[in-house]
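# Sharing a model that was predicted from the sequence below.
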Amino acid sequence: MTRLFAACALMLTAMPAMAQDYQPRETFAPLDLGQSVNRYRSADGMPGPDYWQNKADYAIRATLDTKAKVLRGSERITYTNNSPDTLRVLWLHLEQNLYKPESRGHMASGGEPRGTTSGDIIDSASITLGKGAAQAVEPLIDDTRMQIRLPAPLKPGESVSIDIAWHFTIPGKFGGRMAWGTSKGGEIYDLAQWYPRMAVYDDIRGWDALPYLAQEFYSEYGDFDYWLTVPSDMIVAGSGELMNPDEVLTGEQVRRLKQAKESDKTVMIRSPQEITDPASRPKRGGTLTWHFRMKDTRDVAWTASNQFAWDAARINLPGGKSALAQSVYPAESAGEDRWGRSTEYVKDTVERFSAKWFPYPWPNAINVAGPATGMEYPGIVFDGIDDKGKDLFWITAHEIGHSWFPMIVGFDERRHAWMDEGFNTFIDVYQSDEFNNGEYGPKRDGEYAPGGGNPVNEILPLLADPQAPPILARADTVIEKYRHPVTYFKSALGLILLREQILGPERFDAAFRRFTAAWAFKHPQPADFFRAMASDAGEDLDYWWRGWYYNNWQMDLAVTGISYVDKDPAKGALVSVTSKDKLVMPATLRVTFADGSVKNIRLPAETWICQATSAVPVGGTAKVVKAEIDPDHKLPDKDRGNNSLSG
């Protein structure tokens, strides 16, 4: 989830850095990743031969009460224990309890005033084990978590059915990631975190039931069927595939929807001019029930409004497959400089990411203009009614990009927000470069560095700030001042530097694709990613993980001397390069000779593995006029004043 956040990085005040003595044994020491290698998680960062994952399938029925602003629902969760462990309790998330005045999330934000609700109200709960009868249970509710104590142990390979009835008051715009609000013509409801859902039980921590403090999610995969009963004048867009279009759309809308599935051009399903036309709905008065289905997903979300225009176009996927890009938005958002291009942005982003990283697996990708702006869910994202131009493109590409990280690759956002936000920001940097021949690029200048700056310069104040947390800090501990600069900016820049300066695109891309495919619909940890990239690329990257991710180290490479073999330029020159701070990277040394020739020498990180200063033989038969390290300013070097030396 993001807006243009570079300003956060830009505003960080640079602090004077203390001089550091470079210690090669500290920078290049073997790194303990803190996660054992076993048959669940392999040494090469891939899922092991005995990797397991539990499964949660949902059948949910919900009714939207627009007068009371209440959502009422019931669900059956079929939970399968694929672990080698016998489970005696189940943990579920009740994320609506975030809005209760006494919630941990409320206190974690410093008690900052905001709107409140009564949270999730559990009307009933029961358990069915095997072929037995349903047994009523009394859940233990603690903040945003709910524990159900099983009447009998759930053994490996067994399943249990959990039936829950619930309701909650839908928060207004203070809801943030989910809310109801108004467009000029009427109300829009963006519904997410809307049903009790299973916590993850994994091989790292067992039940991982961290409370919801507003740091996003860690969810189990499964299949969803859900039915939404809403006033008949509403259009509903939801994660997955609409299963009953003939029941909830007009005949003309069904025809247009079929046309869109075959069209690379955007097709209007319900135009802005038709919003106020009663004929654009198949029924007057009462309610309609919309049925959606989505497989292999960790969540579903939806939106509903009687104010939506709706358009769509085909997404072309690898292997001749296709999906449907869609946008729903109120009349004031329409226009070619506004949401009229939203579906074009969605289509292009999904097609490029599918071709470059991993094929999009779901039937629809939907962009919503509503009150819950800048938030992502599987197959559907919520953006702003007023978004337009490059801002709409950037936020659309970013939020749809989350379909890959963490919706396909199931990162633990509650602990490691840098993985989903940083990885996704990394891939959408290249989307901005490529879309429509760079119409909205480069994002590095637009988002990382307002005013056309260089991103490796923009990161310098953050690296110099002794209070800045490392990337690997737990997500909940990162205060707002640092959330975007560290979680998005530094994390994404770390991948860009790894790709473009350390490994090169050929090695990086192959390793990154392999990691993505191997962990699709699974739960990788940071150590899995670090091992996967190093193993596949054939590179010891401990120095990089330690300096950029585990610490907030700075870099200061310098040219400190020019000499000649036997003091004779005709016999070749030596250029001394020095690391004056803890962070090192491969670097380019550019040498200009008196005869006009120029030589670029690529220095590996191991240039500084034994000592702070190395004398680099650069050859030549003439005097060196100038030697400069990192001449193209590709590296985050804090002091460029010592990067060059004249002979």
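Sure thing, it's come through.

# Only C-alpha atoms from now on, for both contacts and neighbour counts.
Noted.

# so residue 48 touches residue 41, yeah?
Yes. The pair residue 48 and residue 41 passes the contact test of CA atoms under 8 Å, sitting 4.5 Å apart.

# Neighbour count for those two, which is higher?
Between residue 48 and residue 41, residue 41 has the larger neighbour count (other CA atoms under 10 Å), namely 23 against 15.

# quick one, what contacts the more buried one?
For residue 41, the contacting residues are 47-48, 51, 528, by CA atoms under 8 Å, 6 or more residues apart in numbering.

# can you tell me how far it sits from residue 519?
From residue 41 over to residue 519 the distance is 11 Å, taken as CA to CA, to the nearest Å.

# Doesn't residue 167 belong to a strand?
Yes. Assigned with DSSP: H, G, I helix; E, B strand; the rest coil, residue 167 falls within a strand.

# who touches it in this structure?
70-73, 120-123.

# Need the nearest residue in space to it, chain neighbours excluded.
Of all residues beyond its chain neighbours, the one nearest residue 167 is residue 72 (4.2 Å), with distances taken as CA to CA, 6 or more residues apart in numbering.

# Now do the same contact list for residue 644.
The contact partners of residue 644, by CA under 8 Å, 6+ apart, come to 558-559, 626-629.

# cutoff 10 Å now
For residue 644, the contact set (CA atoms under 10 Å, 6 or more residues apart in numbering) comprises 557-561, 577, 589-591, 626-631.

# Of those, which is the nearest to residue 488?
Nearest to residue 488 among the contacts of residue 644: residue 630, at 24.8 Å, using CA to CA.

# which ones are touching the closest one?
Going by CA under 10 Å, 6+ apart, residue 630 touches 557-558, 586-590, 602, 636-637, 640, 643-644.

# Please apply the same query to residue 498.
Counted by CA under 10 Å, 6+ apart, residue 498 has contacts 492, 504-505, 508, 533, 541, 544, 585.

# State the three-state secondary structure for it.
Put simply, residue 498 is helix when judged by three-state DSSP.

# And here is the other one:
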Amino acid sequence: MKKVYGFCLSAILFASVAVAQNIQNNPGSNHGNKFEQLGTILPTPNEQRTASGAPGVKYWQQHADYDIKCELDENTQTLKGSETITYHNNSPDPLTYIWIQLDENQHNSLNNANYQSATKMPARATDKQLENFALNSADNGFGFNILKITDAQGKSLKYTINKTMMRIETPVLKSGDKFVFSIDWNYKIVDRIAKGGRGGYEFFPADGNYLFTMAQWYPRLCVYSDFQGWQNHQFTGRGEFALTFGDFKVQMTVPADHLVGSTGECQNYAQVLTPTQLSRFNTVKTAKAPVEIVTLAEAKAAEAKKSTAKKTWIFHAKDVRDFAWTSSRKYIWDAMNQKVADKDVLCMSFYGKEAYNLYSRYSTRVVAHSIKTYSDFTIPYPYPVAQSIEAANGMEYPMICFNYGRTNEDGTYSETVKNGMIGVVIHEVGHNFFPMIINSDERQWSWMDEGLNTFTQFLTESSWDDKFPSKRGPAYAIVPYMKLPKDQLEPIMSNSENIVQFGPNAYAKPATGLNILRETIMGRELFDYAFKEYSRRWTFKHPTPADFFRTMEDASGEDLDWFWRGWFYSTDACDISLDEVKYAKADFPKPAKTSKQKPTVDKPILTDDDISKQRNRADKSIKFYTDQDLEARDFYWKYARGLVQIDSSKVKTQEIRLPLEEFTNEEKAKYSNKHFYELNFSNKGGLVMPIIVEFTFKDGTKTVDKIPAQIWRLNEIKTSKFYALDKEVAAIKIDPLRETADIDESNNTWGAVEAVPSKFQLFKAAQAAAGRGQSEGINPMQLEVKKGK
């Protein structure tokens, strides 16, 4: 029989801080809030979207194919186009109209989304800036001019423009029908640098040339889905896009000396490239390093002599949700091949001389590294092309993205610009996966593309250079945002238009949360498997947050509802306080072997009277069994009713053997050197998180215990943990590697740990007036001592 040993603890108390403030969703309880399941918040599973987070047996989505012809007029900065759209109604619903996005109307003074933010009179402003404050009651001429809309037989279709959205009335489109219609349009291209926005032109006064980035440049289908119907929220310039997959054939007529980079694969390089360029391009398929198809010298020569002729470039793209392109005579063009899952991917970059020393060395290599690394963490990159365009910008489209990163006039650059350029290329190329392939609704849930992409960007930066200074991903980096007053915070699960701190909320906080899940809560193996499964399930489909949350749990076996609830649905922060530490050594008193006791006599078991019993007794139709069969009335039936008497004097004192024995000397030796600690914690920030405890022993060694977040289940405000350790502790520190984004590290320590720095005077540095990703001023490259000089 197993022995049960007893010893008492002589306790020594070390208290540190006061009781934590009670921050809860339900002030009436100290538990059962943070760990409540999300069942009542998430949409009900159905045949389209299952409870596991996978597409259901009746999942469907719409499809739209485009055949577009357009012409760019560089002299007037206008674009005209004609497109034929084949829309496939794969839904079970009959449709009587379809919705089209007219994103260029963002720039129109009358047809924009009419979203406004509060403004103040600036201390100083330029005439260009004042244009943004002018009260425009007249049409400024920007935005789409819709010339005609017809069906396949040429019959005009009725349409209505509501700001940045257009409704086209159609014949009844039954499930399985396809509808073919055409739109003719034109618009005036905006100066993207002066006006802002994603698509437009940049003018270079020094050489008199234009660089066009054609994005959101054609009328395009809104998404009609099982979970939302038409996603026709207005385009304000912030919330990005919900788009339908389709196949594209696009013909762009541009000045003959322009180079065109585009979504998809070019069908007529033999007609638009010179023999030399075509020969170089053909070597790229086996190139392991970037090959210049158009050189710096050739780009400078093209800048100096402008052609008046025109060429038409033809591109095809399959299974893409959007289409973008760029055109300029300023471009250097390089490319290399990258293998992804035994498939060749053409990685390319287009950039002007202003970015040559950065982009020629890094851009295409970073593109190749990005698609390879993202493929490792998600799904193999399915497209044949991936490319980066330097355009003083940062925006993404299928197979093409616009980035920044220019040097000083002498060709040098700062480390900040270099790292910013590498980071933005990784980020924008990575958007091919989120949301171009795993096609979430960016307008409703910005974090599903920006947050998931920023997280995978962090993984990709980490494998680019182990010293790369990632700004979003590490838990400690989100602390300044988490510490903000509540009136400056919103839950991640917020519409993009309603977020004050958009960058931290949509990019950094979700990316940080996923990194915490991977490194601290789930572990890399479980997380990576589940993240890949989510990517696989929703490739070329339209996932929602519930699909992501459910898949991560379904594929890992981890109940993470508490994490989604705290990190994504609330504005709580992590602030775990180590309130007190109790220390004890073992004492070994000699236990008594027996005890004399007089057993107690059981009293009758009586239940409280209740309304049911009262009504049963009053109801004469109810016949109780023990009233009908007197043999069912035993001793205890009578005892409960006081109908029998007992003699308590018959109870005798008994000697009871106690379940305790004395330790042997060997056993005392085993426990006498143990050190016992009770650690008491409080949750000051409201966000339940794992508690990571680092013990530093008096001999200088350390050990770490990771306590799962579930320790807070029965009390979300206070908890404790008892330890039996072999060595005496000199110091204790909570979250030593800053894994949980704890906003107050001053209450994380006990004992002789490093002191928290006191406050000191700090002054904000003046902000330099520089363009995005532009090097300027002195940088170390300019100070290098050249050998031989």
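Thanks, I have it. In this text, all values refer to a predicted model and were calculated from it rather than measured experimentally.

# TM-score for this pair?
The TM-score (TM-score structural alignment, normalised by the length of the first structure) is 0.89; 611 aligned residues with a CA RMSD of 2.4 Å.

# before we move on, back to that, out of the contacts of residue 630 of the first structure, which are shared with the second structure?
Compared against the second structure with both residues aligned by TM-score structural alignment, their matches' CA atoms under 10 Å, the contacts of residue 630 of the first structure retain 557, 586-590, 602, 636-637, 640, 643-644.

# all strands of the stretch 601-750 of the second structure, in order?
654-657, 675-683, 691-697, 702-707, 718-725, 729-734, 749-751 (DSSP state E, counting those that start in this stretch).

# can you put those strands in a markdown table and add distance to residue 311 of the second structure?
Formatted as a markdown table, the strands of the stretch 601-750 of the second structure follow (distance: least, CA to CA, whole Å):
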| stretch | distance to residue 311 of the second structure |
| --- | --- |
| strand 654-657 | 103 |
| strand 675-683 | 66 |
| strand 691-697 | 64 |
| strand 702-707 | 64 |
| strand 718-725 | 72 |
| strand 729-734 | 65 |
| strand 749-751 | 69 |
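
# State the distance from residue 433 of the first structure to residue 441 of the first structure.
Taking CA to CA, one finds residue 433 of the first structure at 5 Å from residue 441 of the first structure.

# Which PyMOL command selects the buried ones in the contacts of residue 167 of the first structure?
To isolate the buried members of the contacts of residue 167 of the first structure in PyMOL, using 16 or more other CA atoms under 10 Å:
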select buried, resi 71+72+73+120+122
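
# Which of the contacts of residue 167 of the first structure fall within strands?
70-73, 121-123 (DSSP state E).

# Closest to the centroid, which residue in the second structure?
Central residue check for the second structure by CA atoms, centre = their mean: the C-alpha nearest the mean position is that of residue 451, 2.1 Å away.

# In contact with it: list those residues for me.
For residue 451 of the second structure, the contacting residues are 434, 445, 457, 472-473, 492, 503-514, by CA under 10 Å, 6+ apart.

# one more time with 8 Å, if that's ok
Applying CA under 8 Å, 6+ apart to residue 451 of the second structure gives the contacts 506-511.

# and if you look at residue 490 of the first structure?
The contact partners of residue 490 of the first structure, taken as CA under 8 Å, 6+ apart, are 422, 459, 471.

# Relative to residue 83 of the second structure, how far out is the residue lying closest to residue 341 of the second structure once chain neighbours are set aside?
Take residue 341 of the second structure and drop its neighbours on the chain: the residue closest to it by CA to CA, 6+ apart is residue 380, 6.3 Å away. With the distance defined as CA to CA, residue 380 of the second structure ends up 32 Å from residue 83 of the second structure.

# quick one, which of these two is more surrounded?
Set side by side, residue 380 of the second structure and residue 83 show more neighbours around residue 83, with 21 against 18, by other CA under 10 Å.

# which of the kept ones among the contacts of residue 630 of the first structure lies closest to residue 115 of the first structure?
Distances from residue 115 of the first structure to those, taken by CA to CA, are shortest for residue 636, at 42.2 Å.

# What is the burial count for the closest one?
Residue 636 of the first structure has 25 nearby residues by other CA under 10 Å.

# Show me the longest helix that occurs in the second structure.
In the second structure, taking DSSP state H as the definition, the longest helix is helix 356-377.

# what's around residue 639 of the second structure, how many residues?
There are 15 residues near residue 639 of the second structure, going by other CA under 10 Å.

# Please say which position in the first structure it maps to.
Under the alignment by TM-score structural alignment, residue 639 of the second structure pairs with no residue in the first structure.

# I figured residue 352 of the second structure hits residue 328, correct?
No. Under the criterion of CA under 8 Å, residue 352 of the second structure is not in contact with residue 328, lying 9.1 Å apart.

# out of the two, which sits in the more crowded spot?
residue 328 (27 against 22).

# Aligned to that one, what sits in the first structure?
Aligned counterpart of residue 328 of the second structure in the first structure: residue 305 (TM-score structural alignment).

# Need the three-state assignment for residue 303 of the second structure.
With three-state DSSP as the basis, residue 303 of the second structure sits in helix.

# how far away is residue 237 of the first structure from residue 137 of the first structure?
Distance, residue 237 of the first structure to residue 137 of the first structure, by CA to CA: 34 Å.

# wait, residue 634 of the first structure
For residue 634 of the first structure, the distance to residue 137 of the first structure - CA to CA - is 60 Å.

# do residue 549 of the first structure as well
Using CA to CA, we find residue 549 of the first structure at a distance of 45 Å from residue 137 of the first structure.

# Have a look at those two and say which one is more surrounded.
Each of residue 549 of the first structure and residue 137 has its neighbours counted (other CA under 10 Å); residue 549 has more, 20 against 17.

# For the stretch 401-550 of the second structure, which segments count as strands?
Listed in chain order, the strands of the stretch 401-550 of the second structure (DSSP E, counting those that start in this stretch) amount to none at all.

# those helices in it, which residues are they?
Along the stretch 401-550 of the second structure, counting by DSSP state H, counting those that start in this stretch, helices occupy 415-430, 447-464, 479-482, 502, 509-516, 524-537, 545-556.

# and the ones you listed, which is most packed in?
helix 509-516 (a mean of 26; mean count of other CA atoms under 10 Å).
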